[in-house]
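Undergrad: Mind folding the following:
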Amino acid sequence: MRIRQPGKVREQLWLIGREESCVYILEGNNESMIINGGMSYLVPDLLRQFEGFGIDEKRITKLLILHSHFDHVGTVPFFKRRYPNVEVYASARCWEILQMPKAIESINAFGRSVAKRMGREGVHATYDLAWRNDITGTIVSEGDRIDLDDLVVQIIETPGHSSCSLSAYVPQFKTLFASDAGGVPYKGKILPLGNSNFTLFQHSLEKLKDLDVEYVCADHYGYIAGNEARDFIRQTIEFARQERASLEEAYRRTGDIDIIARELTADFYRKNPDYFIPPTIFEVVSRQMIRHLADAMKGNNF
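TA: Predicted structure coming up:
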């Protein structure tokens, strides 16, 4: 079962934001954690939802970034500046990326581009949302745990979608926060986004498949509950296998990464014209993913 509407997932867990960009609030007995930074233009939505759902934002003491892509870190500067004592957690590679001037420039530019596409560009004029080099935090890695009063958040390194990707698992709730490393639930399918390294993406899925899961909280298009959640990662593994085979066949047919990226992008937006990411960004990401597969087919190691 897939749920896209913001609201209570279960006791002590909320989905907030919008269907294309989801943020989660995990509530301990005395403090709360934000999981995923979402898109920058979500800020007014989140503030309204805090009030509407009765979420006390002053209880938020922790924020977990699952990877450094612009659509997953957009609200972090706002909340860190609003509440300087909030502890922000991310992988070492993520913190490295978030200090790079070029990466910061891209995060801000892409955030504004998508806000414009979604008719929300005015949000950037109202709130201080820009990433600068003033955001720092704590490194977490494989096997670490973040304690939230009575709850434990286990950290799993799941690179492949991004070189810095993490997943989080809360055993008490049998809840997995895999971010895009677990696939994106979209229109009855799953998008297997092995953007930076498709091989590592598939390896990471294998790490997640045996977890005891009742909820998969995705960063895009809501959360999955029940039987579908229990089988979600295995479904993603199959979608990834099919996608890889299709892209490898396209490369054998054309031998041209740029042609495949353009064809893939054109076909996707012909079927999904309302997808939130602009086609220009989608094509750049597709080219990166195909380049890895082409190199892997040539026997290059990663």
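
Undergrad: rest of the way, CA atoms for contacts and neighbours
TA: Noted.

Undergrad: In contact with the spatially closest residue to residue 31 that is not a sequence neighbour, which residues?
TA: Leaving aside its sequence neighbours, residue 31 sits nearest to residue 59 (Cα to Cα, 6 or more residues apart in numbering; 4.8 Å). Residue 59 is in contact with 30-32, counting by Cα atoms under 8 Å, 6 or more residues apart in numbering.

Undergrad: Please apply the same query to residue 51.
TA: By Cα under 8 Å, 6+ apart, no residues touch residue 51.

Undergrad: Next one: it from residue 58, what distance?
TA: According to Cα to Cα, to the nearest Å, residue 51 stands 12 Å off from residue 58.

Undergrad: again with residue 218
TA: Residue 218 is 25 Å from residue 58, by Cα to Cα.

Undergrad: For the spatially closest residue to residue 32 that is not a sequence neighbour, give me its contacts.
TA: Using Cα to Cα, 6+ apart and skipping the chain neighbours, the partner closest in space to residue 32 is residue 60 (4.4 Å). Residue 60 makes contact with 31-34, 86, according to Cα under 8 Å, 6+ apart.

Undergrad: if we can go back for a sec, mind checking which of residue 218 and residue 58 has more residues around it?
TA: Using other Cα atoms under 10 Å, the more surrounded residue of residue 218 and residue 58 is residue 218, with 26 against 10.

Undergrad: how close does that one sit to residue 108?
TA: Using Cα to Cα, residue 218 is found at 23 Å from residue 108.

Undergrad: Likewise for residue 161?
TA: To residue 108, residue 161 is 20 Å away according to Cα to Cα.

Undergrad: Compare those two (neighbour count), which wins?
TA: Neighbours were tallied for residue 161 and for residue 108 using other Cα under 10 Å; the higher tally belongs to residue 161 (28 against 17).

Undergrad: Help me confirm that the more buried one comes into contact with residue 181.
TA: Yes. Counting by Cα atoms under 8 Å, residue 181 is a contact partner of residue 161 at 5.4 Å.

Undergrad: Could you pull out the strands in the stretch 151-300 of the chain for me?
TA: 151-157, 166-170, 175-177, 184-186, 189-191, 215-217, 223-225 (DSSP state E, counting those that start in this stretch).

Undergrad: this one next, for a side-by-side:
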Amino acid sequence: MESYGQMFEIQGNIFYLDTYAHGMSGAIGVLICRSGGGSVVFDSGMPNSKNNILKSIERLGVKPESVTHILLTHRHIDHAGGASFLLDEFPKASIGIHPFSASALSNPTKIYDGGRELFGEYATPMKPIQTSKMRTLGDREEINVGQEAVQAIYTPGHTSDHIAYYIHSSKILYCGDVVGSFNALRGCVHPTCMYPSFNYEKYKITIRQIRAMDLEGLVFPHFGYVLGRRNVRDVLEKSLSAHMRLGRIYEENISKPDPSKLLNELKTALIEATEIFPGPVREKAAELMARGFIEGFACGR
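TA: Sure, this is the predicted structure:
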């Protein structure tokens, strides 16, 4: 495997790229869709992902000036961190974002601080995105990328500013983190209920919304994709089941006199979900997800 990560063809014009984040494969992916008259990159990886993404685009024969859109799912550093660096290379590109993301990305200090809390030394500094390069997207707004049509769909739950992107021609949804993280080898889905942004009730509403869509595929930044209607349904059911399991742990432990019991039980249940993180930060990731579920579950009670 090449050091900058593998690339997988999902369909003729849609490619999934392993950004080889943190020097490991299977951690963070981005999606590239090339179309006559323009190309789009979905998410931007970590701040230091630029070179890996550029090499993959070069392998596809996509010229930097043909990239017209970078569409971000949400503001977290592992999705939006590389956006401003990619803009330096894509002179005709704009950044598609949720309106809630605009101020945070124009001054990303808080995003970077949150990234440092989780990723430690693996998080490198972000750069501000110029507001003139931002395009705030409405719910169900259509984005034309050359001959391809993409729809932005508000999908809160993982964060309040979360957007998934539906590619009409292929009926594929780039779902960001709202469904969870996907382990293709085990065929399982893990919650990504990161503190302090997770909201359990909004997550459930979003999953019901996605289940009602006409989908042939789901693409996950963490990590990979599934194709076929039945596989999509199965993955969504597994996501719900995984979150409901955490809900049962919450109910069983919330009234116990030792408040650390609930946190520790959730951390244990979430340990497999940390495999997408570098080894040294997995304990911290489990803690932040456990805290995120406690806060996000309680706010809907």
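
Undergrad: what TM-score do we get after superposing?
TA: TM-score of the superposed chains, computed with TM-score structural alignment, normalised by the length of structure 2, equals 0.82; 281 aligned residues with a Cα RMSD of 2.7 Å.

Undergrad: picking that back up, how about JSON lines for the strands of the stretch 151-300 of structure 1, with distance to residue 26 of structure 1 and mean neighbour count added?
TA: Shown next, in JSON lines, are the strands of the stretch 151-300 of structure 1 (distance: least, Cα to Cα, whole Å; neighbours: other Cα atoms under 10 Å):
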{"stretch": "strand 151-157", "distance to residue 26 of structure 1": "9", "mean neighbour count": "20"}
{"stretch": "strand 166-170", "distance to residue 26 of structure 1": "10", "mean neighbour count": "24"}
{"stretch": "strand 175-177", "distance to residue 26 of structure 1": "11", "mean neighbour count": "24"}
{"stretch": "strand 184-186", "distance to residue 26 of structure 1": "21", "mean neighbour count": "19"}
{"stretch": "strand 189-191", "distance to residue 26 of structure 1": "25", "mean neighbour count": "16"}
{"stretch": "strand 215-217", "distance to residue 26 of structure 1": "11", "mean neighbour count": "26"}
{"stretch": "strand 223-225", "distance to residue 26 of structure 1": "14", "mean neighbour count": "22"}
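
Undergrad: closest to residue 237 of structure 1 out of those?
TA: Set against residue 237 of structure 1 and scored by Cα to Cα, the strands of the stretch 151-300 of structure 1 come closest in strand 189-191, at 9.7 Å.

Undergrad: Check the mean deviation of that closest one from structure 2.
TA: When structure 2 is superposed, strand 189-191 of structure 1 averages 1.0 Å from its matched positions, counting by mean Cα distance after the TM-score superposition for structure 1.

Undergrad: What is the distance between that strand and the centre of its chain?
TA: In terms of Cα atoms, centre = their mean, to the nearest Å, the centre of strand 189-191 of structure 1 is found 14 Å from the chain centre.

Undergrad: Pull the number of nearby residues for the equivalent of residue 23 of structure 1 over in structure 2.
TA: Aligned by TM-score structural alignment, residue 23 of structure 1 pairs with residue 30 of structure 2. Look at residue 30 of structure 2: counted by other Cα under 10 Å, it has 25 neighbours.

Undergrad: can you check residue 29 of structure 1 too?
TA: So residue 29 of structure 1, with other Cα under 10 Å, has 11 neighbours.

Undergrad: same deal with residue 123 of structure 1?
TA: The number of residues near residue 123 of structure 1, taken as other Cα under 10 Å, comes to 18.

Undergrad: what's the closest non-adjacent residue to it?
TA: residue 41 (5.7 Å).

Undergrad: Would you mind finding the match for that neighbour in structure 2?
TA: Taking TM-score structural alignment, the alignment pairs residue 41 of structure 1 with residue 48 from structure 2.

Undergrad: follow-up on the earlier one: what touches both of residue 161 and residue 181 of structure 1?
TA: What both residue 161 of structure 1 and residue 181 touch, as defined by Cα under 8 Å, 6+ apart, is the set 193-194, 201.

Undergrad: Let's have the residues you listed in CSV, adding neighbour count and distance to residue 8 of structure 1.
TA: Putting those into CSV (neighbours: other Cα atoms under 10 Å; distance: Cα to Cα, whole Å) gives the following:
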residue, neighbour count, distance to residue 8 of structure 1
193, 25, 27
194, 29, 30
201, 27, 30
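
Undergrad: for those, which one is nearest residue 249 of structure 1?
TA: Looking across these and measuring by Cα to Cα, the closest to residue 249 of structure 1 is residue 194, at 16.7 Å.

Undergrad: Surely that closest one touches residue 291?
TA: No. Residue 194 of structure 1 is beyond contact range of residue 291, at 11.4 Å (criterion: Cα under 8 Å).

Undergrad: Show me what residue 199 of structure 1 aligns to in structure 2.
TA: Structural alignment (TM-score structural alignment) places residue 199 of structure 1 against residue 201 in structure 2.

Undergrad: how many other residues sit next to that match?
TA: 16.

Undergrad: Which residue is the nearest non-sequential neighbour of it?
TA: residue 300 (5.7 Å).

Undergrad: Return the residue of structure 1 aligned against that neighbour.
TA: Under the alignment (TM-score structural alignment), residue 300 of structure 2 maps onto residue 296.

Undergrad: try residue 127 of structure 2
TA: Under the alignment (TM-score structural alignment), residue 127 of structure 2 pairs with residue 131 of structure 1.

Undergrad: what do you get for residue 232 of structure 2?
TA: Matched to structure 1 by TM-score structural alignment, residue 232 of structure 2 sits across from residue 229.

Undergrad: what packs against the strand or helix carrying residue 110 of structure 2?
TA: Assigned by DSSP states H and E, residue 110 of structure 2 falls within helix 109-119. For helix 109-119 of structure 2, the packing partners by 3 or more Cα pairs under 8 Å, 6 or more residues apart in numbering; DSSP states H and E come out as helix 77-80, helix 102-106, helix 282-298.
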